[in-house]
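K.L.:
can't give you the sequence, but here's the structure:
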C-alpha cells in the first residue's frame, strides 16, 4: 500500500516561520495569519508525528533537540518543492518574462551594460531587473534564490561561479583631509579616524568582511555618496579603484599611503542560485556577460602585445 504522508508542506513552512521569526506572534504578522491558526498547525504537526518539536518559554518558542533535526530536514524538503515548482514554471513558460540579476556594488557595471547591449536584440521582450547588493546581502539573495543570476564577491559553499573580475579596494580621503599629505600611516592611526562605510543590503547584516576597525563610522548607500562626503574633507573610505579615478585625476581625492595593507582584492564571480531551473533568457544573458569580459581581456592582451612590440 503506498505511503500516505501524515503532515503537509504548509505545516512545515509554518514551523519554519515560527522558528525564524522567534515566536508565534511574530510569525503570524509575517505570514498574515492569525496566531491561533499557527498554534493549531504546529500542535497538529507535533500530534501527528508523536514528537515534541517546540517548547515555549515566556513569549518565545524554542526548538527541542528532535525539533532541530526535523526542522533542518524539513527545510530541504520545502526547498525541493520550491525548486520543482520553479522548474515547472520554466518548462511551462519557456522563455522567462523577467530576469533578475543581483550585482555586488563593488563590481564595475560597464561590463554588465555591454552584455545588455548584446542581449537586448535577442531578449524577446523579457524585463530585466538589476538589483544592487552589498556583502551579506548578496549571500542572502543566493541563499533565498531571489535572483536568476548573481555577481558576488564570495561563492558560497555548494555553488560554482565563473570568475569575472578582481576589484581592487584602496583607502581614500578628500584632498582637504588632514591625512591627505601624510607620507605613511599605520592601521592603528587609521582606526582613530572617521570611516565611511557602505550599507550591507541584507535583512540581517553580518559584519563578516571589510575593514571596520574605526570606532566612528558613517554609513551610506553607495560609493558615490561616500565620495561626496570625502570631498568635503570628512573621513576616509575603502573604495574600488575604478570609482575614484576622476577624483584622483582632478586632485579632489587622495590615496592614503599605508605602511602595509594598502589595498584589498575582491574577486567577483557569476553564479546562478538554481542552475538546473535557469531559463533560456538568463542563460543567454550569462553568455553575453562572459563574452563582455572575454572581449575586454582580448583587448588588454592586444595592448600588451603592441606595447611590447614597440
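P.N.:
Noted; the coordinates are in hand. Keep in mind that what you see is a predicted model, and the values were worked out from it rather than measured.

K.L.:
only C-alpha atoms for contact and neighbour calcs from this point on.
P.N.:
Will do.

K.L.:
now the closest residue to residue 97 other than its chain neighbours: how far from residue 37?
P.N.:
Distances taken as C-alpha to C-alpha, 6 or more residues apart in numbering place residue 126 nearest to residue 97, at 4.7 Å, with adjacent residues excluded. Here residue 126 is placed at a distance of 40 Å from residue 37 (C-alpha to C-alpha, to the nearest Å).

K.L.:
want to compare, so here's the second one:
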C-alpha cells in the first residue's frame, strides 16, 4: 500500500460518495458518469489495499477503512481551504472565499449588508446558508463555515461571540383581535390567549417563554411552525398571537395585516451575535466582512 499514489481527485470523489451514501447521487453532484466515478473509487480502494464500501441490500456503508479515510478526507479538505486562504492573503483581501451561515430571522437584514460587501469586494467568492438554530449549531459543531450569525450564542460550545445589533421581539395579533389598540396590556391578561410558536429550541421561543415564566404565565401553545412567514400568515388568519422579531414584520404592519400589541415589558430586546469557534483562524475575507458588518450594522 502506497497512499502517495492516491490523487486529490480520487479523494474528492470518495468523499462525495461517503457524504451522499450513493454512487449515483455523488456522480450527479460531481457531474461525472457513474462508470467513471466507480472506477476512481475502485482504484483508490486498490491503493488503500482494503474495501472502502460494503453493500447491504440497496444501501452502501463505509467499511472500517472507509471511515478512517473519510475522516482523513475532511482533514485534507480543511487544509486545502486554509491553503487557499493563505494564498489569497498574499494577494490581499480582494481575493478568497467566505462561507456564512445565518439564522432564518436574520435573512431580512444581513443579505442587504452582504450585498454591499460583495459590491465592495467583487473578487471574494461568498456563499451563504440560511437555517434554523438547530441547523446552525450542527454546522458550527462541525466547523463548516467561516462565520455564524445567530440570536443566542450556544452556551455548551467554546466559541467567540460578539453582539453587533439589537433584535427587538414584539407581540403581534390580527387587526380584529379584541386587544388590538388597547394600551399597556398586562402579561397576565394573555393567560388564556392561544399562541403560534416557533419550534422548540428557537431563540425567539426561549426568550418568550422566559418572559412569561417571570410573570407566572404559561402561554397556550396552539400551533408550532418552523418559519416566520408561516407564523405571520397563521396569525393574520386569526388563529392566535405570536412573538416575532420586529425585523420580520415591516410589510405586514405597513399593510395592516398584523398589528403590534402594547404589552407591558415589550419589546423584548435580544441581540444579533457574530459567532465562530474560539481559536479558529480567520481568513482575510472573513476579517473583512466582520469589519464591514460592524461598520454598516443596522
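P.N.:
Cool, got the structure. Predicted model, so just to flag it, every value in this text is computed and none were measured.

K.L.:
quick one on the thing from earlier: dump the residue contacts of the residue nearest to residue 97 of structure 1.
P.N.:
Applying C-alpha atoms under 8 Å, 6 or more residues apart in numbering to residue 126 of structure 1 gives the contacts 96, 97, 98, 99, 281.

K.L.:
swap the cut-off to 10 Å and go again
P.N.:
The contact partners of residue 126 of structure 1, by C-alpha atoms under 10 Å, 6 or more residues apart in numbering, come to 95, 96, 97, 98, 99, 120, 281, 282.

K.L.:
give me the buried entries from those residues.
P.N.:
Listed as buried from these are 95, 96, 99, 281, 282; burial here means 16 or more other C-alpha atoms under 10 Å.

K.L.:
and the furthest pair within these?
P.N.:
Spatially, the most separated pair among these is 95 and 99, at 9.9 Å (C-alpha to C-alpha).

K.L.:
quick one: the helix or strand harbouring residue 254 of structure 1 to structure 2 mean distance?
P.N.:
Taking DSSP states H and E as the criterion, residue 254 of structure 1 maps to strand 253-255. Once the two are superposed, strand 253-255 of structure 1 sits an average of 4.1 Å from its aligned residues in structure 2 (mean C-alpha distance after the TM-score superposition for structure 1).

K.L.:
wait, a strand at residue 177 of structure 1?
P.N.:
No - assessed with DSSP: H, G, I helix; E, B strand; the rest coil, residue 177 of structure 1 is coil; it does not lie in a strand.

K.L.:
quick one: contacts for it?
P.N.:
Neighbours of residue 177 of structure 1 in contact, by C-alpha under 10 Å, 6+ apart: 230, 231, 232, 233, 234, 235, 236, 253, 254.

K.L.:
return the residues in contact with the equivalent of the second one over in structure 2.
P.N.:
Using TM-score structural alignment, the partner of residue 231 of structure 1 in structure 2 is residue 236. If a contact means C-alpha under 10 Å, 6+ apart, then residue 236 of structure 2 has 172, 173, 174, 175, 176, 177, 252, 256, 257, 258, 259 as its contacts.

K.L.:
so how far is the longest helix along structure 2 off the chain centroid?
P.N.:
Secondary structure of structure 2 per DSSP state H: the longest helix is helix 64-90. Between the centre of helix 64-90 of structure 2 and the centre of its host chain there is 22 Å, according to C-alpha atoms, centre = their mean, to the nearest Å.

K.L.:
taking helix 64-90 as reference, get the angle to the helix or strand following that helix.
P.N.:
Downstream of helix 64-90 of structure 2, the first helix or strand assigned by DSSP H and E is strand 96-103. Orientation check (axes from the mean of the first three to the mean of the last three C-alpha atoms, to 10 degrees): strand 96-103 of structure 2 against helix 64-90 gives 110 degrees.

K.L.:
for strand 96-103 of structure 2, packing partners?
P.N.:
helix 64-90, helix 110-120, strand 124-131, helix 133-141, strand 147-150, strand 268-277, helix 284-296 (3 or more C-alpha pairs under 10 Å, 6 or more residues apart in numbering; DSSP states H and E).

K.L.:
so how much does it differ from structure 1 once superposed?
P.N.:
Strand 96-103 of structure 2, aligned to structure 1 and superposed, deviates on average by 6.3 Å (mean C-alpha distance after the TM-score superposition for structure 1).

K.L.:
that strand: how far from the chain's middle?
P.N.:
Distance of strand 96-103 of structure 2 from the chain centroid (C-alpha atoms, centre = their mean) equals 10 Å.

K.L.:
same thing with stretch 170-185 of structure 1?
P.N.:
On C-alpha atoms, centre = their mean, the centre of stretch 170-185 of structure 1 falls 31 Å from that of its chain.

K.L.:
for ChimeraX, write the select line for the buried members of the contacts of residue 236 of structure 2.
P.N.:
In ChimeraX syntax, the buried subset of the contacts of residue 236 of structure 2 is picked out as below (16+ other C-alpha under 10 Å):
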select :172,173,174,175,177,257,258,259
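
K.L.:
how about a markdown table for the contacts of residue 236 of structure 2, with distance to residue 166 of structure 2 added?
P.N.:
Output for the contacts of residue 236 of structure 2, formatted as a markdown table (distance: C-alpha to C-alpha, whole Å):
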| residue | distance to residue 166 of structure 2 |
| --- | --- |
| 172 | 19 |
| 173 | 22 |
| 174 | 25 |
| 175 | 26 |
| 176 | 30 |
| 177 | 28 |
| 252 | 20 |
| 256 | 24 |
| 257 | 25 |
| 258 | 22 |
| 259 | 21 |
